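# Fold the following and give me the result.
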Amino acid sequence: MRIIGGQHRGLTLASVGKGDEGAHLRPTPDRVRESLFNVLMGHGLPHGARVLDLFAGTGALGLEALSRGATHATFVDNGRVAQGLIRENLSKAKRVADATVLSCAADKLPATSAPCDLVFLDPPYGKYLGGPAVKLAKAQGWLAPDALIVMEDSAPQPVAGFAQVDLRRYGDTHITLLRAP
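Okay, the predicted model is just below:
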């Protein structure tokens, strides 16, 4: 796995190895990330954005956003293996100062006064954790007005109160783009 574009293009990320079976680590494939970021560029993102990466896993999505001009990324994952991978990848990219790693579950997200313009959610497939996590993020102040939410799952995941902007399918992966109210 590597960074696809931007300042850190070509940087090889830490290997998931055996991963963490309980955490269902499943990094977004390079070709899906490349296509996703091409779509995001059409929305003027991630350049200049604050990013929230929920269910961050390896942190590849947030790191890709930092590489492409995001100003800050907050990574949220409660898995011990995932937290180690995120910290290792931030260190490899020399982006520790531009990032925060929260060691909590997405359903325990603390309140913030620094809302994000771009939110990534890549929860374990088929568990329908994305919608509740988006609603909690909104309630806790993480979503800027008109924030763009990118949700990856095995099926499209509409969220009541959020407008669906786009829907893409890559094999068994569905990417749903939502706009915050």
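# Please count neighbours and contacts with C-alpha atoms only from this point.
Noted.
# which residues touch Gly5?
If you count contacts by CA atoms under 8 Å, 6 or more residues apart in numbering, Gly5 has them with 34, 64, 67-68.
# From Ala49, how far off is it?
With distances taken as CA to CA, to the nearest Å, Gly5 is found 16 Å from Ala49.
# now, among the contacts of Gly5, which is nearest to Cys104?
Using CA to CA, Glu64 comes nearest to Cys104 of the contacts of Gly5, at 21.8 Å.
# Check which helix or strand Gly62 maps to.
Assigned by DSSP states H and E, Gly62 belongs to helix 60-67.
# continuing past the longest strand along the chain, what's the next helix or strand?
For the chain, the strand with the greatest residue count under DSSP state E is strand 143-153. The helix or strand immediately downstream of strand 143-153 is strand 163-170, counting by DSSP H and E.
# Could you check the angle that following strand makes with strand 143-153?
30 degrees (axes from the mean of the first three to the mean of the last three CA atoms, to 10 degrees).
# one more to line up against the first:
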Amino acid sequence: MPRKHPPRPQQSSSKGHAPMLRIIGGEWRSRRVPFPDIEGLRPTPDRVRETLFNWLQNTTPGARCLDLFAGSGALGLEALSRGAASVTFVDQSPEVAKQLQNNLNTLKSQRGEVIATSAMTWLEGRQTDNEPRYDLVFLDPPFRKDMLPVICELLESKNLLADNAVIYIEAESEIKQLLLPSNWQPHREKTAGQVTYRLLYREAIADTDQTL
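Predicted coordinates for the structure are as follows:
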């Protein structure tokens, strides 16, 4: 699903050409790949990704990752470049999914899986206790759709998270409290303009919901 964010500065592009995403670290450092020129689709900015993956430097290598609402694939591709074992990219836009697969082919990566469906449909179709469990999850849903509480509950109820999974969330900064599973403990948080970036650690034993 293309991310309906507040406008961000567009990545490098020229008239008549697709905008480009720059991978900023790891194996593919400084490589550029295109993403569809769709309204509201903006990669997580370079400086935010740099900060995030500094936070995740001990988590990403070898991690099984899930990039819901994948969009440009900025977060999942960055994770693969930095040594993630695998990334599942989920996005409901066929155009986005096709470009993500093309980019994986260009990068000669066999560690990415692209699924063209909505995050909600994909989550609801998971079979509890019969699915891979993810070590690192990126959640960047469309803004002002109030999707996060349901998405987070499904990740827990479908048993899709490793015992000590790490979850990254982007949300509009006017939301001061997020309804999240109580075993998701806040670790880092930063606000840049209209977006707040949160990193949470999951504890193995779930409890009742609480607000953050």
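# Superposing both, give me the TM-score.
The pair, once superposed, lands on a TM-score of 0.88 when counted by TM-score structural alignment, normalised by the length of structure 1; 174 aligned residues with a CA RMSD of 1.6 Å.
# coming back round to it: where in structure 2 does the longest strand of structure 1 align, residue-wise?
Aligning strand 143-153 of structure 1 against structure 2 (TM-score structural alignment) gives residues 161-171.
# What mean distance separates that stretch from the matching residues in structure 1?
By mean CA distance after the TM-score superposition for structure 1, the fitted stretch 161-171 of structure 2 averages 0.7 Å away from its aligned residues in structure 1.
# Alignment lookup: Leu75 of structure 2 to structure 1.
Checking TM-score structural alignment: Leu75 of structure 2 goes with Leu61.
# Would you check that its match makes contact with Asp53?
Yes - counting by CA atoms under 8 Å, Leu61 of structure 1 does reach Asp53; the two are 7.1 Å apart.
# Need the residues touching each of these two.
Joint contacts of Leu61 of structure 1 and Asp53 (CA under 8 Å, 6+ apart) are Phe120.
# Now stretch 48-65 of structure 2: buried residues?
49-50, 52-53, 56, 59-61, 63-65 (16 or more other CA atoms under 10 Å).
# wait, stretch 7-24 of structure 1
Quick answer for stretch 7-24 of structure 1 (16+ other CA under 10 Å): 8, 11, 13-14, 16, 19, 23.
# so where do the strands sit in structure 2?
20-22, 32-34, 64-68, 86-91, 112-116, 134-139, 161-172, 179-180, 184-192, 195-202, 210-211.
# so of these, which one's packed in deepest?
strand 64-68 (a mean of 26; mean count of other CA atoms under 10 Å).
# Report all helices and strands that that one contacts.
If contacts are counted by 3 or more CA pairs under 8 Å, 6 or more residues apart in numbering; DSSP states H and E, strand 64-68 of structure 2 sits against helix 74-81, strand 86-91, strand 134-139.
# Thanks a lot, catch you later.
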